[in-house]
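Chemist: only geometry, no sequence info:
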C-alpha cells in the first residue's frame, strides 16, 4: 500500500526531477516536500492540489493517496474503524445518488 509520500516520491523520481526542482515550480520549500515524501508530514489540501496539478496525468492517484492517508490516520486506533468506514462508504454512495 502506497502512502501519499511514497506516491509523490515515485512520481517525482519517474520524471527525473529533484526535490528542489519540484519545490521551485510549486513555490514549496524542498525541506517540507522531503518531509512529505518521507511521510513525516501530511501535506495540506492546498499543497495536494498543487502537487496533483503538477502531476496532472496522475492527479487522481495523488488525491486518492492523500485522502486514504487522512482517513487511515484519523481512525487507525479505533476498534470499530472498518465498520465505520463501511457506513461512511454507504453514506457517500447515498449522497452521490441524491445529488444526481
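Modeler: Alright, I've got the coordinates. Everything numeric in this text was worked out from a predicted model, so none of it was measured. Numbering: from 1, shown residues only.
Chemist: rest of the way, CA atoms for contacts and neighbours
Modeler: OK.
Chemist: and residue 28, which of the three is it?
Modeler: Classification of residue 28 by DSSP: H, G, I helix; E, B strand; the rest coil places it in coil.
Chemist: OK, contacts around it?
Modeler: Residues counted as contacts of residue 28 (Cα atoms under 8 Å, 6 or more residues apart in numbering) are residue 22.
Chemist: putting a second one here so we can go through both:
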C-alpha cells in the first residue's frame, strides 16, 4: 500500500476529515489531499506530524516514503530491483554492526 493510501486509511479509521487533520498537524488540507492521492510525497517534517497525530510508527512512514520515492524515480524494473538488493546488502552489514554494540 502506498504511503498516501496508508495515510488516507488512517484518517478514515480515525473518522477524521482532512480539515480536522490539517488543523491538528498544521499541514494544509489541499496538500494532505495531494499526499493521500499520491500526487505528492510528505516531507520528513510532515511524516513526523502525521505519525504523532495518528500514533503510528514514524520509521514505518519514512520507509514507505523512501520506497515510493525509489519507485517513482526509477520505476519497477529489474535494474531498480538489483539496486535495492545492493542497498539491502550494505544495510545488512550496517544492521549487523549495530546489533554487535
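Modeler: Alright, I've got the coordinates. What you see is a predicted model; the values in this text were computed from it and never measured.
Chemist: After superposition, what's the TM-score here?
Modeler: For this chain pair, the superposition-based TM-score is 0.86 by TM-score structural alignment, normalised by the length of the first structure; 99 aligned residues with a Cα RMSD of 1.8 Å.
Chemist: Need the single longest helix in the first structure, by residues.
Modeler: As assigned by DSSP state H, the longest helix anywhere in the first structure is helix 81-99.
Chemist: Quick one: distance of that helix to the chain centre.
Modeler: Relative to the chain's own centre, helix 81-99 of the first structure is displaced by 20 Å; criterion: Cα atoms, centre = their mean, to the nearest Å.
Chemist: With stretch 14-28 of the second structure instead?
Modeler: The answer for stretch 14-28 of the second structure is 17 Å, by Cα atoms, centre = their mean.
Chemist: Need the counterpart of residue 70 of the first structure in the second structure.
Modeler: Matched across to the second structure, residue 70 of the first structure falls on residue 69, judged by TM-score structural alignment.
Chemist: Name the helix or strand for its match, please.
Modeler: Following DSSP states H and E, one finds residue 69 of the second structure within helix 58-74.
Chemist: Would you indicate which residues of that helix are buried?
Modeler: Within helix 58-74 of the second structure, the residues scored as buried using 16 or more other Cα atoms under 10 Å are 58, 61-62, 64-65, 68.
Chemist: thinking again about what came up before, which ones are touching the nearest residue to the match of residue 70 of the first structure once chain neighbours are set aside?
Modeler: For residue 69 of the second structure, ignoring the flanking residues on the chain, the nearest one in space by Cα to Cα, 6 or more residues apart in numbering is residue 41 at 7.9 Å. Neighbouring residues of residue 41 of the second structure by Cα under 8 Å, 6+ apart: 3-4, 35, 65, 69.
Chemist: now residue 34 of the first structure: how far from residue 40 of the first structure?
Modeler: 9 Å (Cα to Cα, to the nearest Å).
Chemist: who has more neighbours, the two?
Modeler: With neighbours defined as other Cα atoms under 10 Å, residue 34 of the first structure and residue 40 compare such that residue 34 has more, 18 against 12.
Chemist: Quick check, residue 7 of the first structure in contact with residue 62.
Modeler: Yes - using Cα atoms under 8 Å, residue 7 of the first structure makes contact with residue 62 at a distance of 6.8 Å.
Chemist: quick revisit: contact partners of the longest helix of the first structure?
Modeler: For helix 81-99 of the first structure, the external contacting residues (Cα under 8 Å, 6+ apart) are residue 75.
Chemist: Since that was my last question, I'll sign off now.
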